[in-house]
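**Student:** Whatever this is, show me its structure:
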Amino acid sequence: MLVLTRKNGETIKIGDDIEITIVSSKNDQVKIGIKAPKNIEILRKELYEQIQEENQEASKDISSMLGSLKALK
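**Tutor:** Predicted coordinates:
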């Protein structure tokens, strides 16, 4: 993990297309702005993990249904 120190208004570049700007910081909270191409999905980590869990559960349900259908033949 790369750890950087930035002040309000300063920016970090990731590749040619992504910029992360420190909008403000107060107490233990930091607001950031992200500029990225529209085709790049940006999610909070906890939301990303929740989506992954839901997708895994859905695939288990589908596998179970397919198994049940095969048993009917």
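**Student:** CA only for contacts and neighbour counts going forward, please
**Tutor:** Noted.
**Student:** Show me the longest strand that occurs in the chain.
**Tutor:** For the chain, the strand that runs over the most residues, judged by DSSP state E, is strand 18-26.
**Student:** please give me the structure for this one as well, since I'd like to look at both together:
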Amino acid sequence: MLVLSRKPGEEIIIDDHIRVTIVSIKGDRIRVGITAPEAVSVDRAEVHERRHSFVDMNVSPKLVGASDTSVRLNQTTIIPQGEAASN
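**Tutor:** Here you go, the predicted model:
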């Protein structure tokens, strides 16, 4: 694992196509912005693990209280309760 120190506003470039920007640091929270091609999947670890566990189980997930706007699983878009679809 490569470990780098960065300050707010500084970036890390991955393979000329992905930019990771340190947006802000407040206490123990770091806000990170990621710019990547559409073909590159970028998720928080818990979303990635949840998505893959549902795909592996071949189960139709019910995401109660999910903070993501939408999660795409097996060509099905799930919109958390209280959020409007943007189609």
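**Student:** before we move on, back to that, and the next helix or strand past the longest strand of the first structure?
**Tutor:** Per DSSP states H and E, the first helix or strand lying C-terminal to strand 18-26 of the first structure is strand 29-35.
**Student:** Next secondary structure after that following strand?
**Tutor:** Sequence-wise, the next helix or strand downstream of strand 29-35 of the first structure (DSSP H and E) is helix 45-72.
**Student:** Which other helices and strands does that following helix contact?
**Tutor:** Using 3 or more Cα pairs under 8 Å, 6 or more residues apart in numbering; DSSP states H and E, no helix or strand is in contact with helix 45-72 of the first structure.
**Student:** quick one: buried residues of it?
**Tutor:** Using 16 or more other Cα atoms under 10 Å as the test for burial, helix 45-72 of the first structure gives no buried residues.
**Student:** Stretch 12-32 of the second structure now?
**Tutor:** 19, 20, 21, 22.
**Student:** residues in contact with that stretch?
**Tutor:** Contacts to stretch 12-32 of the second structure, defined as Cα atoms under 8 Å, 6 or more residues apart in numbering, come from residues 6, 7, 8, 9, 10, 11, 33, 34, 35, 36, 37.
**Student:** Show me which pair in those is furthest apart.
**Tutor:** 7 and 37 (24.1 Å; Cα to Cα).
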